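Novice: What would the 3D arrangement of this be:
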Amino acid sequence: MLRFSIQRSTRYFSTSIPRQQQHLTDVAIIGAGPAGLSLAAALKANPTTKSLSVGLIEGSSLDPVKNFSQSPPENFTNRVSSITAQSVDYLEHIGAWKFIDQARIEPFDNIVAYDGLSNSRIEFDNMEMGTMCENINLQSCLLQRIEELNDPTLKIWDSTKVTNIANDTDDAANGWPVIQLSNGDSVKTRLLVGADGFNSPVRKFAAIESRGWAYDRFGVVASLKLKYEDYRSIAWQRFLPTGPVALLPLPEKNATMVWSTTPELSKLLVGLPEDVFIALANCAFVLPQVDLNYYYTLAQNEEYDELLSDIKWRFENYTSKPTIDIEDFPIALESVIPQSRARFPLKLSHADSYVSNRVALVGDAAHTTHPLAGQGLNMGQGDVKSLVESLELAMKRGLDIGNLLALEPYWAQRWPENHVLLGVVDKLHKLYSIDWSPVVAVRSWGLDVVNSLPMLKDFMMKQVSGK
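Specialist: The predicted structure follows:
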């Protein structure tokens, strides 16, 4: 059982009114996703920052995370991320990676990306490309590391929502943030860290602007079963005009999908019968766009029998052509895990700053990106690493950890790095959303050229793997 202090907002019948408390912490973290848990573990694993009192506040229950290590679900969950070698190194450094459930992760050493309109492709082959891991598995390993550290100055409130954030004085430059909790308690903190996602209340409290735009696209995720196990450890991605579709490896016959597409088509995909969805998903990695458009129309009209019959014939006819090598495509999908399909809107956002007086932002609170590069979670881990290093340096210099002088090195390092990556991913998305023939020809030529230049490919692989 977990031994660190967890406070719950659950109320029990009582004849007396419980006394509300104000807690005082050096660092208060809002959000217990991968970034928030990683920050809490890293602060307590660091010899310099471990003396800081830390509060971690999460609106949802952490019971599923705590129970994961002892009784993981039979099937893989649909929230899966690609973790770079650099992120794994950091998780090892803070002592968390040893708790990961190794049976539920899948390293991959090859990425194949190809154009849905021209079939031009690029292949990356690197032993340290990345590791596919369920988000809850990562959260579990971080929570177990926190348990191992068993630090009494770390307090966790789960099932506890933030109802308000305000300064304890009218002078914002000198005041400390006070967080009001749904259980009636409050937390006064020297440094408030927002790891609370895209709609960050912490960012709004700090009056930090976030700029960006919606892509008018949704990501459809699903947990899948392959017809047979693929021993090639390949992450597949095909760029369609409506958005990229990716098939990412998990252990044995399991895989996870992220299909970026239009709002209308995403709604259709999550509501289709399972056999129809699998048939369309198989087509998305192989057949020409004109065939896909025809099948989308049949699916919208609920002409499922005709759709399945035609797909079977067309798929067999297409893959039997002498010019088509079936090894150039993913293993065929067999089934989708029931209730694993979900969709979410895709957007780009970047905060103007990651810090203000007594406030820092990490992860999605600071930036969101298109999933085509699989870098969202890794950007958050990079934020955590940099923030802890900045706080460590501030403490060694005798600075107040909530002061801008202590926080600005974090922002100065991470904002430019993240801005470059956000820009590259955004431009890739826009480039492959164009179906105008001259543009398709130029980008296909460029892809073929890059694929033929080992030195350039090695450089790009280092950017993807973080090494």
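Novice: From now on I want contacts and neighbour counts done on CA atoms only, so please keep to that.
Specialist: Will do.
Novice: host element of Y296?
Specialist: Counting by DSSP states H and E, the element that carries Y296 is helix 289-300.
Novice: mind listing what's buried in that helix?
Specialist: Of the residues in helix 289-300, those scored as buried under the neighbour-count criterion (16 or more other Cα atoms under 10 Å) are Q289, L292, Y295, Y296, L298, A299.
Novice: can I get those residues in JSON lines with distance to R232?
Specialist: As requested, these are exported to JSON lines (distance: Cα to Cα, whole Å):
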{"residue": "Q289", "distance to R232": "26"}
{"residue": "L292", "distance to R232": "27"}
{"residue": "Y295", "distance to R232": "30"}
{"residue": "Y296", "distance to R232": "30"}
{"residue": "L298", "distance to R232": "34"}
{"residue": "A299", "distance to R232": "32"}
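Novice: Helix, strand, or coil at P251?
Specialist: When states are read from DSSP: H, G, I helix; E, B strand; the rest coil, the local structure at P251 comes out as coil.
Novice: again, but for the one 4 residues further on
Specialist: Using three-state DSSP, the three-state assignment for A255 comes out as strand.
Novice: Would you mind measuring from S61 to L269?
Specialist: Applying Cα to Cα, to the nearest Å, one obtains 30 Å for the distance of S61 from L269.
Novice: ugh, wrong one, I meant E147
Specialist: When distances are taken as Cα to Cα, E147 and L269 turn out to be 41 Å apart.
Novice: out of the two, which sits in the busier spot?
Specialist: Counting neighbours by other Cα atoms under 10 Å for E147 and for L269 shows that L269 has the greater number, 25 against 16.
Novice: Verify the contact between the more buried one and F277 for me.
Specialist: Yes. Applying Cα atoms under 8 Å, one finds L269 in contact with F277, separated by 6.4 Å.
Novice: Name the surrounding residues that touch stretch 208-221.
Specialist: When contacts are taken as Cα atoms under 8 Å, 6 or more residues apart in numbering, the neighbours of stretch 208-221 outside the stretch itself are 78-79, 203, 243, 256-263, 266, 269-270, 340-354, 356, 366.
Novice: Same question for stretch 43-52.
Specialist: For stretch 43-52, with Cα under 8 Å, 6+ apart as the criterion, the contacting residues are 25-27, 94-95, 146, 149, 151, 153, 388, 391-392, 395-396.
Novice: What subset of the contacts of stretch 208-221 is buried?
Specialist: The buried subset of the contacts of stretch 208-221 (16+ other Cα under 10 Å) comprises 78-79, 203, 243, 256-263, 266, 269-270, 340-343, 345-351, 353-354, 356, 366.
Novice: to compare against the first, here's another:
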Amino acid sequence: MPNDAEIVIAGGGFAGLALALALRQGLGRAAHIVVGDPALAAPAAADGRASAFAAASRRLLAALGVWPQLTAAAQPILDMVVTDSRTADAVRPTLLTFAGEVEPGEPFAHMIENRVVLDALAAACRDAGIEMVPAAVLRATDDAGGARILAEFADGRSVLAHLVAAADGGRSHLRQRAGIATLSRQYRQSGIVATLGLEFDHDSRAEEHFLPSGPFAFLPLTGRRASIVWTDDSSAAAHWCRLAPEAFVDEVAARLGARFGRLTLIDAPRAFPLRLMIAREFVKGRLALVGDAAHVIHPVAGQGLNLGLRDIAALAEAMVDAARLGLDLGGPEVLERYARWRRFDTLTMAAATDGLNRLFSTDAGPLRLVRDIGLGVVERMPGVKQLIIREAAGLGGAVPRLLRGEAI
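Specialist: I've put the predicted structure just below:
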């Protein structure tokens, strides 16, 4: 016979683990929360990837009690510059700059290596008494009356819950089984990720260089280290990743410049295909999509992870509010509230990142002139820049309580 639970979460990544912690906080220790993912059998892999946690995401992690475990590994971004040039240009003039605070003493983002955050979230979930199952959720089926949903795991166990949250990634198995269609397009680009050692300090400064082949982001890490996200045509990206370390570093230096002195390669570069994907429905029956299962966007603005954490803050708040009113945690009113809350923000961010990539991944002269004039105009408008910073920090619009740093 299946076990009973308030919620089953398919996927043990950022979104799945943060959702489990948020619901533990809001529903209390008596709530049975189950997370299923084969990756939970071992610590997170060191794959060289790091993420920019916007101010709202940092507030969420603080509200969940995880941030104190991350401060030593978190590198604040205190300054950001944007350039638009060709690879061979000897000088990369700065067209746009951003000061890095949304509030006095609060940076608009921190860079942290993914594995550090995943391990901290998993440890917090175990300490909170959340059931961690190292097996995939294969199926999620509403029962005959639609009052509960049955989650079936790869190890043979089954759990009857009020709700199943699919946080199982951009190629979500549960989304596909539910027949939820998607809007998608392949960018024919790949994002090359690598970690560099620097001769000179980065001074907490991030850089975004818009090049004809795609954006090249330099993102500071703790110590004299940095993460790069280098967007290029997929075939070119594969070529760059096959280079010897010294040759790869030379190519990076050609795009980055000499400001940081001699560069060394800490982690081998890896290329990840880029695409745009948005689910046509965020909920179906008692299934809710969160994180990459609901949307995948271009990394040009570093917002993919933060968009997923906004999902879980909204879903957790809707469920906890329902519980306090004695309502069904996975009922249609709860899930429709979640879907309404997240739909517009997701579509807006997807359109913005797609538009930025299209606008800047070209070397057409007239278009370069127009966009450089646009950047120059924004540079001279402090109010507009502050609005952009707040949006990038995740603090614009109707912000769920967790993203304001408040308990739910």
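Novice: among the contacts of stretch 208-221 of the first structure, which are in strands?
Specialist: Assignment to strands by DSSP state E places the following of these there: 243, 256-261, 342-351, 356.
Novice: what does P68 of the second structure align to in the first structure?
Specialist: For P68 of the second structure, the aligned position in the first structure is K98, judged by TM-score structural alignment.
Novice: Doesn't its match belong to a helix?
Specialist: Yes. The assignment for K98 of the first structure by three-state DSSP puts it in a helix.
Novice: Specify the local secondary structure of the nearest residue to it once chain neighbours are set aside.
Specialist: Here the nearest residue to K98 of the first structure in space, its sequence neighbours aside, is E92; by Cα to Cα, 6 or more residues apart in numbering that works out to 6.9 Å. With three-state DSSP as the basis, E92 of the first structure sits in helix.
Novice: Nearest residue to the middle of the second structure?
Specialist: When Cα atoms, centre = their mean is applied to the second structure, the residue found nearest the centroid is L305 (0.7 Å).
Novice: quick one: what helix or strand has the counterpart of that residue in the first structure in it?
Specialist: In the first structure, the residue paired with L305 of the second structure is L377, using TM-score structural alignment. If you go by DSSP H and E, L377 of the first structure is part of helix 376-396.
Novice: Remind me what that helix packs against, helices and strands.
Specialist: helix 34-45, strand 80-83, helix 85-93, helix 404-431 (3 or more Cα pairs under 8 Å, 6 or more residues apart in numbering; DSSP states H and E).
Novice: mind listing what the counterpart of V133 of the second structure in the first structure touches?
Specialist: V133 of the second structure maps onto W157 in the first structure when the alignment is built from TM-score structural alignment. Counting by Cα under 8 Å, 6+ apart, W157 of the first structure makes contact with I6, Q7, R8, S9, G55, L56, I57, E58.
Novice: residue range for the longest strand seen in the first structure in the second structure?
Specialist: Criterion DSSP E: the longest strand present in the first structure is strand 210-226. Correspondence between strand 210-226 of the first structure and the second structure is established over residues 182-198, with TM-score structural alignment as the criterion.
Novice: mean distance, that stretch to its aligned residues in the first structure?
Specialist: When the first structure is superposed, stretch 182-198 of the second structure averages 0.8 Å from its matched positions, counting by mean Cα distance after the TM-score superposition for the first structure.
Novice: can I assume the residue nearest to K98 of the first structure is in contact with I100?
Specialist: No. When contacts are counted by Cα under 8 Å, E92 of the first structure is not listed as touching I100 (10.2 Å).
Novice: Neighbour count: these two, which is higher?
Specialist: The residue with more neighbours, out of E92 of the first structure and I100 and counting by other Cα under 10 Å, is I100; that gives 20 against 13.
Novice: Now that one: closest residue in space that isn't a chain neighbour?
Specialist: By the measure of Cα to Cα, 6+ apart, the closest residue to I100 of the first structure outside its immediate chain neighbours is C141, 5.0 Å from it.
Novice: A412 of the first structure matches what in the second structure?
Specialist: Correspondence of A412 of the first structure to the second structure, assessed by TM-score structural alignment: R340.
Novice: Enumerate every residue touching G11 of the second structure.
Specialist: With contacts defined as Cα under 8 Å, 6+ apart, the neighbours of G11 of the second structure are L17, V35, G36, D37, A136, A166, A167, D168, G169.
Novice: Drop anything exposed from the contacts of W157 of the first structure.
Specialist: Among the contacts of W157 of the first structure, those scoring as buried are I6, R8, S9, G55, L56, I57, E58 (criterion: 16+ other Cα under 10 Å).
Novice: among those, which are in strands?
Specialist: With strands identified by DSSP E, the entries of those that belong to them are I6, R8, G55, L56, I57.
Novice: The third one is in contact with V27, isn't it?
Specialist: Yes. In this structure G55 of the first structure lies within contact range of V27 using Cα under 8 Å: 6.3 Å.
Novice: Quick one: map L265 of the second structure onto the first structure.
Specialist: When the first structure is aligned by TM-score structural alignment, the residue opposite L265 of the second structure is V336.
Novice: quick revisit: and the two most separated of the ones in strands among the buried ones among the contacts of W157 of the first structure?
Specialist: Taking Cα to Cα as the measure, these reach their widest spread between R8 and G55, a distance of 13.1 Å.
Novice: quick one on the thing from earlier: between the contacts of stretch 43-52 of the first structure, which sits nearest V424 of the first structure?
Specialist: Looking across those and measuring by Cα to Cα, the closest to V424 of the first structure is V388, at 26.7 Å.
Novice: Next one: the aligned partner of the closest one in the second structure from P366 of the second structure, what distance?
Specialist: V388 of the first structure maps onto A316 in the second structure when the alignment is built from TM-score structural alignment. Counting by Cα to Cα, the gap from A316 of the second structure to P366 of the second structure is 47 Å.
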